[in-house]
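Participant: Sequence first, predicted coordinates after that:
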Amino acid sequence: MCAAAALALAGCWGGPADDGEDDAADGASFEAAPWPMFHGRPDLAGAAPGRLPRKLTLRWRFQADGAIKSAAAIDPAPLDASGRDARVFVGSSDCHVYALALADGRKLWAYKTAGGVEAAPLVLEGAVYVGSNDGVLYALDAATGTLRWEYETGGQIPGGANWARSPQGDRTWILVGSYDMLLHCLDAGTGQVVWTHETGNYINGTPAVGGGRIVFGGCDALVHILSAADGSPVATVGTDAYVAGSAALADGRIFVANYQGRFFCIDLETQRILWHYGDDESPFYSSPAVGPRQVVIGCGDNKVHCIDRGSGRSLWTFATRGNVDSSPAICGNRVVVGSGDGRLYVLRLSDGRQAWSYEVGQPVTASPAVSGGWVVVGGEDGAVYAFGPEP
């Protein structure tokens, strides 16, 4: 049975107030922006505009009947500090997709699938597109949760969907990978196949879209680069080990990590590897977030790593007590990330110092969604947690 409770509890504060480098904010004014998909936008850069409040407060907790490994999506309605008019969409291993009110966590609707939902929802043009471990991509009405169409792939869908425009600009395409080894491109309105691209193994993550390209990795140890116009292959880049997470795109660069502990920066146009970081074989399940001059990623060595974008040099690491499979999000001078030690952390992007943390008690492998001063994340305890400004 699922329930939501409105709470007014603060998380455990992680130390004294920061110095002048800190750009966290007090007060009730925060920049409103959507977070409608995994890592916020099609390039999967994982960066939200604006700032987080100096002190986050647990505003509500929603309990599902199964672990929440899915990243949440926040409906791109106008947001303010009250959270009015905004909705949260999230999947659970209890075989449901939930729509919740951001303001108080009320369940607005739930849609039952035939398999657990680990993939992040995509909210676009009044619909929610979400894959399930039953191998089906569901298109649901965002307002009511009714089924618009469904599309069956040949394997489970662990990664979130992305989207692109047709070359003529008159159609929206939905892009999703599957364990059937195919990347599927579907018409958003009808669910009809536009094209598919075959790879050599499972596809785990969300495909990134930017610069006229679609970029994704998989268990074939390759980074695939396709034309966004028609899905035709442009190139592949070998990484020597399978890619469990998603790539991020920024300024003509691909940032992607593999299971053997290597993180790569690849030129999108030439496909040349510009640098790589790490070689201790601790696996990267996390996907990178891209800041102004750095990239941040979690690792199986229990650490959050911050790397210089230009050189691949380590800028800082932050040690937790569990694997960091959660994909971080950046907001101003803040990094938000979960850990297998059961805590949600907020770190300073500038130096990796802990600014705040909250103890969930069970591993946090889901990736946080950040919008308008709110942070929404799920835990393996089956709960969705929403943190925001003090009411």
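Facilitator: Thanks, I have the structure now.

Participant: From now on I want contacts and neighbour counts done on CA atoms only, so please keep to that.
Facilitator: Fine.

Participant: count of neighbours near Pro16?
Facilitator: 9 (other C-alpha atoms under 10 Å).

Participant: nope, Tyr385 is what I meant
Facilitator: Tallying neighbours of Tyr385 according to other C-alpha under 10 Å, which is how burial is gauged here, yields 20.

Participant: which residues touch it?
Facilitator: Leu58, Arg59, Trp60, Arg61, Phe62, Val376, Val377, Gly378, Gly379 (C-alpha atoms under 8 Å, 6 or more residues apart in numbering).

Participant: where does it land in three-state SS?
Facilitator: Reducing the assignment at Tyr385 to three states with DSSP: H, G, I helix; E, B strand; the rest coil gives strand.

Participant: Excluding residues flanking it in the chain, which one is nearest it?
Facilitator: Excluding its sequence neighbours, the residue lying closest to Tyr385 (C-alpha to C-alpha, 6 or more residues apart in numbering) is Arg61, at 4.7 Å.

Participant: so the one you found sits right up against Val384, yeah?
Facilitator: Yes. Proximity of Arg61 to Val384 meets the contact threshold set by C-alpha atoms under 8 Å, at 5.6 Å.

Participant: And here is the other one:
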Amino acid sequence: MKKGLVSWKRWLVGAAAVGLLGGCGRTQYYTNPEIPRGPSHPPVDYFSVDWWAPLAPPQTLEYAPREVASPAYDPDNKHVIALTRDGYVRAVGPDGKVKWSFRTAIRFNAGARVSEGIVYVPGGDGVLYALDSATGEVKWKYTAGESLATVPVLANGLVLVASESDTLFAVKAADGVWAWQYRRDPPAGFTVRGASTPLVHEDSAYVGFSDGFVVALSLADGSATWEKSLSGSGSEFLDVDTQPVIDDAGRLYVASYKSGIFALEAESGDMVWNTTVGGVTALVSRGQLLFATGDGRVDAYLSDSGRLLWSLPLGERAAFAPVFAQGMLLVPIQRSLLFLDPKTGKSRVAWNPGDGISATPFVRGSQVFVLSNNGYLYALDVNGIRG
């Protein structure tokens, strides 16, 4: 594996460089390690691959495999925690080898959270698991009874996780005992798959729901401080599935799939501004900029006014939740992972390690962990944009 890894790594970066030098940053680069490639010696090095691990390769006759759970990282044991479509939780070491595994009943809808030696796993089987991050041993389980759909969030001794059925559960991190829950009735019509990961700020949790509402909840007991409808009337695709983001001025940003992005006062829910661009499913903020991804596009806005700075069309492809790494915006678009210049929206590299990428990568400094749709876990070293 070592020899194959070296030659493949050299080809990967070389292919990326060829696309850049030719002015074709959005060209797809297929770098499945199962396919042999020739070496090259590029003058440009945006990223390289440290290692890969085949965790859940596609099975015979499996059509369009999808891995949607973002990897997590355990700093104590230096494990990458990957949740895959075969229902397994795996801890992968820095050598690319699986250190332990734990099996659940069905596939996952979201990734895990690691904190103080515990891996909190949102089960698609409706169970929230707390596992020892060193061994995979079960510490406790909470049976929610609803398929869990968001990365768990820890705050004030609680674990917060939302279900596909519009319930936000709060359980005690120490023992998994139920603390409170908040539920809204889903609309009668079609909804967008997914759920809003709660944002915790001070003593409140902000979360969206498929009926088009965003709600501020007290962490103490789950009572609603305020509720605001963003999607207006109707019964289909009203979803507020974005994880809210907040800036230093106390302004909250959240998006309705139907009605666009909203800037709200976090204390009251009062609207500051609203765009009219629908189809947004994820937001991320950086400084004075707000980046939005969703149906066929990636956008950048000024966060104080909502003014559009640039937009990158993606055709039929959907863009999933992005992350920042070494000054670059990394956007999974199902077919590949885009490396964008956040100032201009220009795509520097489009990397496809086989069957594309749907899960948001995990960033740890210059190291980025990527789970591809063909069930391979990759560790990348990202150099980013110089200067």
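Facilitator: Structure's in. What do you need? What you see is a predicted model; the values in this text were computed from it and never measured.

Participant: where does the TM-score land?
Facilitator: Once the chains are overlaid, their TM-score stands at 0.80 when taken by TM-score structural alignment, normalised by the length of the second structure; 335 aligned residues with a C-alpha RMSD of 2.5 Å.

Participant: Arg61 and Val384 of the first structure - which one has more neighbours?
Facilitator: More neighbours surround Val384 than the other of Arg61 of the first structure and Val384, with 27 against 22 (other C-alpha under 10 Å).

Participant: I'd guessed the more buried one sits against Leu58; true?
Facilitator: No. Using C-alpha under 8 Å, Val384 of the first structure makes no contact with Leu58, being 10.8 Å away.

Participant: residue ranges for the strands of the stretch 151-300 of the second structure, please.
Facilitator: Remark: strands assigned in the stretch 151-300 of the second structure by DSSP state E, counting those that start in this stretch are 153-155, 158-162, 167-172, 178-183, 199-201, 204-208, 213-218, 224-229, 245-246, 251-256, 260-265, 271-274, 280-286, 289-302.

Participant: which one of those lies closest to Phe102 of the second structure?
Facilitator: When the strands of the stretch 151-300 of the second structure are compared by C-alpha to C-alpha, strand 158-162 sits nearest Phe102 of the second structure, at 20.0 Å.

Participant: Which part of the first structure matches the closest one?
Facilitator: The counterpart of strand 158-162 of the second structure in the first structure, counting by TM-score structural alignment, spans residues 173-177.

Participant: chain center to that stretch: distance?
Facilitator: 16 Å (C-alpha atoms, centre = their mean, to the nearest Å).

Participant: Have a look at how far, on average, it is from the second structure.
Facilitator: Compared with the second structure after the fit, stretch 173-177 of the first structure shows a mean deviation of 0.8 Å (mean C-alpha distance after the TM-score superposition for the first structure).

Participant: What lines up with Arg293 of the first structure in the second structure?
Facilitator: Per TM-score structural alignment, Arg293 of the first structure is aligned with Gln288.

Participant: ok, so what distance separates the nearest residue to its match once chain neighbours are set aside from Ala292 of the second structure?
Facilitator: Nearest in space to Gln288 of the second structure, with sequence neighbours left out and distances taken as C-alpha to C-alpha, 6+ apart, is Ser303 at 5.5 Å. Computed with C-alpha to C-alpha, to the nearest Å, the distance linking Ser303 of the second structure and Ala292 of the second structure is 11 Å.

Participant: Comparing these two, which shows the higher neighbour count?
Facilitator: Set side by side, Ser303 of the second structure and Ala292 show more neighbours around Ala292, with 26 against 21, by other C-alpha under 10 Å.

Participant: in terms of contact, does the more buried one touch Val280 like I think?
Facilitator: Yes. Checked against C-alpha under 8 Å, the pair Ala292 of the second structure and Val280 is within contact range at 6.4 Å.

Participant: how close does Thr206 of the first structure get to Ala247 of the first structure?
Facilitator: When C-alpha to C-alpha is applied, the distance between Thr206 of the first structure and Ala247 of the first structure equals 8 Å.

Participant: got the contact list for Leu222 of the first structure?
Facilitator: Leu222 of the first structure makes contact with Thr236, Val237, Gly238, Thr239, Asp240, Ala241, Tyr242, Val243 under the criterion C-alpha under 8 Å, 6+ apart.

Participant: Among the residues you listed, which one has the most neighbours?
Facilitator: Counting by other C-alpha under 10 Å, top hit in those: Val243 with 31 neighbours.

Participant: That one against Gln260, yeah?
Facilitator: No. In this structure, Val243 of the first structure sits apart from Gln260 without contact. The criterion is C-alpha under 8 Å, and the distance is 9.1 Å.

Participant: what residue of the second structure matches up with the residue nearest to Tyr385 of the first structure?
Facilitator: Residue correspondence, TM-score structural alignment: Arg61 of the first structure in this structure matches Trp52 in the second structure.

Participant: quick one, what contacts its match?
Facilitator: Contact analysis of Trp52 of the second structure by C-alpha under 8 Å, 6+ apart lists Gly96, Tyr376, Leu377, Tyr378, Ala379.
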